[in-house]
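Participant: Take this sequence and fold it.
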Amino acid sequence: MLQLSYIRENKKKVIERLSKRNLDATTMVEEVIALDEQRRVTQSKLDGILAESNRFSKEIGNLYKSGEVQKANLLKEKTLQLKEQSKELSENLSDLINTLNNLLYKIPNVPNSIVPKGKTPEDNLEVFSHGEIPDLGASALPHWELAKKYDIIDFELGNKITGAGFPVYKDKGAKLQRALISYFLDKNTAAGYTEYQLPHLVNEDSGFGTGQLPDKEGQMYHVTEDNLYLIPTAEVPATNIYRGDLLQENDLPIALTGYTPCFRREAGSYGSDVRGLNRLHQFDKVEILRIEHPDNSYNALDSMVEHVKGILNELKLPYRILRLCGGDLGFTSALTYDFEVYSTAQKKWLEISSVSNFETFQANRLKLRYKDKEGKIQLCHTLNGSSLALPRVLAGILENYQTEDGILIPEVLRPYTSFDQIN
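Facilitator: As a prediction, the model looks like this:
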């Protein structure tokens, strides 16, 4: 959530930057400023009435002590009137705050100045690429056919048990999945991230804190009886560890990592893009998350990008990095880099990681603050990234490492799998 002070002081900048998202925010921003002005005026009136009421209360006590009962009773009548006024103002103030917050929840984060303009993924800017795309010949199979050929992932069984988008990993497929999770976590902890095991369901406050709620696109699974939500990513429970906390400046930075299954309804998804592991309702992901001093958050973002690059270099998968355009930028993000691995058999790029800086947007919703060296209370910056999402990494390995004799295992994973080939 954008800070009111930031919107008031940077009205033109906010509107211009939000236009990168193809959003004309003029009306919303002006309404926010007008509502905030009403709130401030109402708060000032209420404070004045409460102060006057307190002053009268003291005078009433003194008048009774001095025997001036008539004057005391007149003041009591005035205090009753003031109480009625304060009650009405309090109700008005509460309504204004609720209306203002509901509007603020609808305004996305302001894109960083280097975010390119654009409306679709085709407008994203490629900033880096690495690795050669292997020539597998005309006989190369997509990963869903490889999974069936070697009996390592059963999509039909998952459909039987639950439904489409819930695959069952078997034998070497399950071991490869577990190997990737362990490898990712080991790489993250070696880089200084503290590992957490996190809940897979969160409450409403946690969903609001990181910006998943209100759920504008209907992507979250909701356990209605308990009003809990299945997590779409470990970002939600991990960031909410610090919801409402006041940190000291020397507590920063904080770096976390965790593995969780993730759940997304993916409403409206259909066609070839959802085949196999391309788009699932349940999938595994290892996340990295940082809470940073505002002065260091973009250096931290660069280091997170380099960290993910290092992992993909070791896996020896062809990949590229995109700086997302405004139209493809997530609601809470100020700047996002997407990593895509090339699917040789499908002849297309598959997103496997997003690394984002949210600046103060999440921290403002979370009330996640720190006290600086001068004793002032400031909002932290939050960042997170996939390190990595497993389904498409696994798809990339199956397709890019396929041979006539089977599927080779990347060398860096062999200590984790205890086998070097699937055949």
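
Participant: drop to CA atoms for contacts and neighbour counts, all remaining ones
Facilitator: Fine.

Participant: tally of neighbours for Met28?
Facilitator: Using other CA atoms under 10 Å, Met28 is surrounded by 15 other residues.

Participant: all helices of the stretch 251-400 of the chain, in order?
Facilitator: Here the stretch 251-400 of the chain has its helices, by DSSP state H, counting those that start in this stretch, at 297-315, 361-366, 390-400.

Participant: looking at the ones you listed, which is closest to Lys58?
Facilitator: Counting by CA to CA, Lys58 lies closest to helix 361-366 out of those; the figure is 39.2 Å.

Participant: Pull out the buried positions in the closest one.
Facilitator: Phe361, Gln362, Ala363, Asn364, Arg365, Leu366 (16 or more other CA atoms under 10 Å).

Participant: compare with the first, here's sequence two:
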Amino acid sequence: MPEAVVVRSPNLPVLAGSLATALLKASSSCASKVEAEFRASGWFFEAHLEVEDPDALEASLANVLREGADKYSKFKVAPLTIGPAGDSTQLEKVARELGVQLGDKLYNRLSALGQALVNRYRGKLLNLLSSEWRLEVPADKVRVQEGWGSMRLPSLPRSASMYEMGRFFGLRDLKTGSATRALLDVRADASWWMLSLLLPAAPMAQLEIVGDDRRLVYVFFEPSLGYRYKREDFKALSEVLEVAEALLRDTGFFVEDVELARFTLLAHITSAVSEPFVYAKVPGSLRVWGLRLAGQRFQEVYSEVVRVGEVALMCKAFEQRFGKREVARVVAKDCAELGKTLQSLLRRAEAISRELRLDRFAALYKLLLRSLVEPGYAAPGDFLYELLRFLEVEDWRVRFTGILASRFVQELKMKPDEARETAKSKLNTLTALVRSVAGAR
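Facilitator: Next up is the predicted model:
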């Protein structure tokens, strides 16, 4: 008979998203059956699990957390604030608690502490995640406390908090006068302090360096609250998550145009997953979140959501216009490649972008894709015909074909003739898609 387990965390966006993502990865790779229903209140996020073999889930969760700990060393990043009041001052205390000798590099220290935590709680990780949290609301603050722990949670899970995301804006009454401001104080023991840094490593996809900025790129699974996820749901969602993480590791996230980046990601997922139409029946979303260190806190750079149901919508839209599912996925791949090329040119080739008016082309291209995946939205006909004129002007088409071909030679190692024919084919596909959408109006 399945065993019921309830795991929880404070309902801070980074922490809740990390817990949901870690459970998704662990459940999808678990050797036995796991079902889960996610719930949330103003202060706590919970997953109500039905576990056929808790030991199997423990082993799978341990693997997920170990892989997360390794990412800190792999990416050479430690998401900690530094200084007398920073997170780094707590590492010695946590190391003593876990019996770890700390190395020299901060990221190696964090990785070693994460591995030590998993070793300490081998077979008991679900117990740690099931810890009880107390809520106190005195006059000037809200305190959320794990057991009798006294360590304030690190800046990473606290920074994008209820307070700063607008979900908790002081202790506001509904009478006259200004809002009474309050503090959100979240505390735990050394083990949960370390766990609150280890959990976010599970959805961490990349450390992106743009100029002087170092941005942590996360891909969170956002479940549909109240829905009971079954094993086949976890398998499907895990595939989407892996595809998204792989793309973002290769390309980063184009923060200069998050909508173009989102549609490119969606097209890439549609082309890469094994069964796109499965996602019509699976609720949930992926959230791509970029954070950077700003002083003694982490600051949101961007946050963009892809609903997994849009994968089925995009595939269906392409299938309706091109007749076969296999062709629909090829079209999705072509759209993804075009999106990646536009992002690269807009970011790194300003002169070419101006010459070919790629900012305008990208704006029209987004309207085309939006009309395919957003029910009730239809791109204005004038815009579709303007996009078609771009594609049919010979000089523009020849120039852009050459740019696409050059990218395929450099990145995909194609021979020049093959690259040029591939580039022509992708532009022909896009032209046919625009004509189809414009003609269906």
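
Participant: Provide the TM-score value for the superposition.
Facilitator: Scored against TM-score structural alignment, normalised by the length of structure 1, the superposed chains reach a TM-score of 0.25; 179 aligned residues with a CA RMSD of 7.1 Å.

Participant: where exactly do the strands run in the stretch 201-350 of structure 2?
Facilitator: For the stretch 201-350 of structure 2, the strands defined by DSSP state E, counting those that start in this stretch cover 204-210, 213-222, 228-229, 285-294, 297-307.

Participant: Tell me how far the most centrally placed residue in structure 2 lies from Leu183 of structure 2.
Facilitator: The centroid of structure 2 falls nearest to Val219 when counting by CA atoms, centre = their mean (1.6 Å). Per CA to CA, to the nearest Å, Val219 of structure 2 is found 28 Å from Leu183 of structure 2.

Participant: picking that back up, counting neighbours, what do you get for the closest residue to the residue nearest to the centre of structure 2 other than its chain neighbours?
Facilitator: Setting aside the residues directly before and after it, Val219 of structure 2 is nearest to Val288 in space (CA to CA, 6 or more residues apart in numbering), at 4.7 Å. Val288 of structure 2 has 24 neighbours, counted by other CA under 10 Å.

Participant: for the one 3 residues further on, same thing?
Facilitator: By the measure other CA under 10 Å, the count of residues near Leu291 of structure 2 is 22.

Participant: Now that it has come up, it's in contact with Val219, right?
Facilitator: No - at 11.5 Å, Leu291 of structure 2 does not count as touching Val219 under the criterion of CA atoms under 8 Å.

Participant: Run through the residues that contact the residue nearest to the centre of structure 2.
Facilitator: Pro203, Met204, Ala205, Leu241, Ala244, Glu245, Leu286, Arg287, Val288, Trp289 (CA atoms under 8 Å, 6 or more residues apart in numbering).

Participant: Just confirm Phe221 of structure 2 contacts Lys25, I think it does.
Facilitator: No - Phe221 of structure 2 lies out of contact with Lys25 (CA under 8 Å); the separation is 9.7 Å.

Participant: who's more crowded, the two?
Facilitator: Phe221 (28 against 25).

Participant: Report the contact partners of that one.
Facilitator: Counting by CA under 8 Å, 6+ apart, Phe221 of structure 2 makes contact with Gly17, Ser18, Ala20, Thr21, Leu24, Leu241, Gly284, Ser285, Leu286, Arg287.

Participant: Among those residues, name the buried ones.
Facilitator: So, by 16+ other CA under 10 Å, the buried ones in the contacts of Phe221 of structure 2 are Gly17, Ser18, Ala20, Thr21, Leu24, Leu241, Gly284, Ser285, Leu286, Arg287.

Participant: Would you reformat the contacts of Phe221 of structure 2 as TSV and include distance to Arg329 of structure 2?
Facilitator: As requested, these are arranged in TSV below (distance: CA to CA, whole Å):
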residue	distance to Arg329 of structure 2
Gly17	30
Ser18	30
Ala20	29
Thr21	27
Leu24	26
Leu241	18
Gly284	22
Ser285	21
Leu286	20
Arg287	23
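
Participant: on that earlier part again, just the closest of the buried residues of helix 361-366 of structure 1 to Ile291 of structure 1, please.
Facilitator: Closest approach to Ile291 of structure 1 among those (CA to CA): Ala363, at 9.1 Å.
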